[in-house]
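Trainee: Make a model of this:
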Amino acid sequence: MTTIKEHMRPVFPFTAIVGQEEMKLALILNMIDPKIGGVMIMGDRGTGKSTTIRAIADLLPQIQIIQDDLFNSHPTDTDLMSDSVQNSIRNGEKLPVSFINVPMIDLPLGATEDRVCGTIDIEKALNEGVKTFEPGLLAKANRGILYVDEVNLLDDHLVDILLDSAASGWNTVEREGISVRHPARFVLVGSGNPEEGELRPQLLDRFGMHAEIRTVKDPAMRVQIVEQRSQFDEDPHSCLQEYNDKQKILKSKISKGRELLDEVNIDFSLRMKISQVCGQLDVDGLRGDIVTNRAAKAFAAYNDRMHVTVEDIKSVIILCLRHRLRKDPLETIDSGERVKQIVSEVFG
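Mentor: So this is what the prediction gives:
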């Protein structure tokens, strides 16, 4: 059953988006393996960042949840269940299940910590004298996508909370004598404009991948993008119809990639070379190594292969490492180019 909101606002098809290949690839790989750790998308204003992110959610298969559960609890996986659902199952209760679209939650810039994490339901406390938890945006985003536009303008402590939840998969709230813990597994997608300020390096490092997007300069491509958007605004349904087949193909590729992911392997020699690249680039910590390994596996699974190749690694490594390099103000070379240089030295 479609809601009024869905009926009123069709989503621009992902396969109709022209260019911005880096951003599209980073999003697809995070949909195949959410443990990559999300995407930070930095680029000029008006380059289709928000449109692309909303479009990717539309490609994902529906998820099964415990009916009417506030945390989108999984019917069988305890890591994705709230404590109350776990207790009910332990007590032998049969809970009804239903299917929903993958949640796509927008985090507004002015959001408070209570709105993000959840708080005490004041109305119930006053009227019924009962302390109950009112879930926040992290609860709604469980098993979905949490999108933060202009993440570089968000309060640092809120960004810390988001990144901690995204990394641990849980959100714990301690408020007025209530202690609640609930699953918060989501793909964190941030976007921003570098002109409005950079993110702290330690926050940047927590995003799995970093895509940079630029305004398209080619006049023919610009005209194509403008015409496509105008056609969609005038008649969204015929535009959706036109891209229906391409959408289905991409949808099945993502689903297949998810199923295949656990069986993909990466040779020890390639893992050594990835770590060699990270060492030569002086990348702090081991997140760069871990994320590059995961992304290369997801890329191989996306292309329906069981073994990671050198080309797979080359396709993803810049996205995984460029934001982890130490910034040298005197350096004229772009960080992505530095990664490319070392990769071609190590991999040949």
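Trainee: For the rest of this, base every contact and every neighbour count on C-alpha atoms.
Mentor: Noted.
Trainee: Could you pull up the contacting residues of the spatially most central residue of the chain?
Mentor: Most central residue of the chain, judged by C-alpha distance to the mean C-alpha position with C-alpha atoms, centre = their mean, is residue 187 at 3.3 Å. Taking C-alpha atoms under 8 Å, 6 or more residues apart in numbering as the criterion, residue 187 is in contact with 30-31, 34, 37-39, 143-146, 166.
Trainee: How about residue 18?
Mentor: Contact criterion C-alpha under 8 Å, 6+ apart gives 221, 225 as the residues in contact with residue 18.
Trainee: sorry, back to before: inside strands: which ones of the contacts of residue 187?
Mentor: 39, 144-146 (DSSP state E).
Trainee: In these, find the pair that's most separated.
Mentor: Greatest spatial distance in the ones in strands among the contacts of residue 187: 39 and 144, 13.8 Å, computed using C-alpha to C-alpha.
Trainee: quick one on the thing from earlier: is it possible to export the contacts of residue 187 to a markdown table including distance to residue 62 and neighbour count?
Mentor: A markdown table is the format used below for these (distance: C-alpha to C-alpha, whole Å; neighbours: other C-alpha atoms under 10 Å):
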| residue | distance to residue 62 | neighbour count |
| --- | --- | --- |
| 30 | 16 | 24 |
| 31 | 13 | 24 |
| 34 | 16 | 24 |
| 37 | 21 | 23 |
| 38 | 20 | 29 |
| 39 | 22 | 26 |
| 143 | 11 | 25 |
| 144 | 10 | 25 |
| 145 | 13 | 27 |
| 146 | 16 | 26 |
| 166 | 21 | 26 |
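Trainee: Please provide the structure for the following sequence as well, for comparison with the first:
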Amino acid sequence: MFEFNIIIVTILKDKVRPVFPFTAIVGQEEMKLALLLNVIDPKIGGVMIMGDRGTGKSTTIRAIADLLPKIEVVQDDLFNSHPSDYDLMSDSVKSQIESSNHLPTRFIDVPMVDLPLGATEDRVCGTIDIEKALSEGVKTFEPGLLAKANRGILYVDEVNLLDDHLVDILLDAAASGWNTVEREGISVRHPARFVLVGSGNPEEGELRPQLLDRFGMHAEIRTVKEPSLRVQIVEQRSKFDSDPYICLEEFRDKQDELKLSIIAAQKRLPDVKIDYDLRVKISEVCGTLDVDGLRGDIVTNRAAKAFAAYKNKTKVEINDIKTVITLCLRHRLRKDPLETIDSGYKVQQVVNSILN
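Mentor: A predicted model of the protein is given here:
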């Protein structure tokens, strides 16, 4: 058995980069649930994670990306194009498919792209080589971070410090699923389907309400106060730092189990139904809370379906809605500077009175 473990660890060292296992993360259930639901249904619209420094935001986000199964992409394509889904293909791949029956493919890890705070618009969206276009008549596109993040996760740490113009671009691309770059009459468009995850510390400032509303979910995390839990977190991290590969092996079965649950939920999602009465109650909650627009209704419906799929069900129940609705609505309430009640608690009060 000892020799077998040594062989396993050796294989892991060759093939697995040391990322803290998602199933080893203690606490922060709200953040973990929001991330899981977004990878089950990326159309939820991403998640904004606000919380204290040193609460494991970045660790958890990187861990969820490492948990996801590999995806099939067209070989040598700049945009991680899907070999059969037209909505996830670049224009060049579409034209190749029309002229050829077979394109070589390969499997890659789900892209996890970090967007640095100092990134320029060209770095995010990509740029067109105008000189080459004019001199050689060739439309050359240098892909940006949105191209690399297609079919993956785009993570923006300290998103509340990012330029509002760039946040707008990210949210537009995440909502439409496409990125268009136009320069000097030349236009390039490519798919940009990704889960947008932003994190930040509320002490450093909030996002504008118009931008915050565009995130599907909003998770708030706090520093763990219970001494025994804090000790458990420290011990888990120390164990990983001393030998990450042994830690990965320890949690391999749990990781594999969760990975299979995510895949099963993604397949089950199209079959999940939500009764008309429950949809009316969701809208009643949104109306009572005076939520502007209909994004709150739409996201809550999507998140409830994703949660039901994750729980191995094909029909949404009232408890599924109760579990996700605070995550979907707390950031959409109008801010009152004199209000002393936490927005999440305010949502919960209304939910308890309507969803019973």
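Trainee: Pick the one among the ones in strands among the contacts of residue 187 of the first structure closest to residue 226 of the first structure.
Mentor: If you rank those by distance to residue 226 of the first structure using C-alpha to C-alpha, residue 39 comes first, at 26.0 Å.
Trainee: And the closest one? What does it align with in the second structure?
Mentor: Under the alignment (TM-score structural alignment), residue 39 of the first structure pairs with residue 47 of the second structure.
Trainee: Once you drop chain neighbours, what's closest to that match?
Mentor: Take residue 47 of the second structure and drop its neighbours on the chain: the residue closest to it by C-alpha to C-alpha, 6 or more residues apart in numbering is residue 217, 4.6 Å away.
Trainee: Now do the contacts for the one you found.
Mentor: Residue 217 of the second structure sits next to 34, 44-48, 299, 327-329, 331 when contact means C-alpha under 8 Å, 6+ apart.
Trainee: still on that earlier bit, farthest-separated two in the contacts of residue 187 of the first structure?
Mentor: Across those, the longest distance by C-alpha to C-alpha is 15.9 Å; it joins 39 and 143.
Trainee: Now check the first structure for the residue matching residue 188 of the second structure.
Mentor: The equivalent of residue 188 of the second structure in the first structure is residue 180 (alignment by TM-score structural alignment).
Trainee: buried stuff in stretch 255-275 of the second structure?
Mentor: Counting neighbours by 16 or more other C-alpha atoms under 10 Å, one finds that the buried residues in stretch 255-275 of the second structure are 255, 258-259, 261-262, 264-266, 268-269, 272-274.
Trainee: where exactly do the helices run in the stretch 251-356 of the second structure?
Mentor: Ranges of helices in the stretch 251-356 of the second structure, per DSSP state H, counting those that start in this stretch, are 252-268, 276-288, 295-310, 318-329, 343-354.
Trainee: Pull the contacting residues for the nearest residue to residue 37 of the first structure once chain neighbours are set aside.
Mentor: Nearest-residue entry for residue 37 of the first structure: residue 208, 4.3 Å, with adjacent residues in sequence omitted and distances by C-alpha to C-alpha, 6+ apart. Counting by C-alpha under 8 Å, 6+ apart, residue 208 of the first structure touches 36-40, 291, 320.
Trainee: nearest to residue 12 of the first structure, of these?
Mentor: Distance to residue 12 of the first structure across the contacts of residue 208 of the first structure (C-alpha to C-alpha) is lowest for residue 39, with 20.2 Å.
Trainee: So that closest one is in contact with residue 192, correct?
Mentor: No. Distance between residue 39 of the first structure and residue 192: 11.3 Å, which falls outside the contact criterion (C-alpha atoms under 8 Å).
Trainee: Mind jotting down where the helices sit in the stretch 51-200 of the first structure?
Mentor: Read by DSSP H, counting those that start in this stretch, the stretch 51-200 of the first structure holds these helices, from start to end of the chain: 83-90, 113-117, 122-128, 137-140, 156-168.
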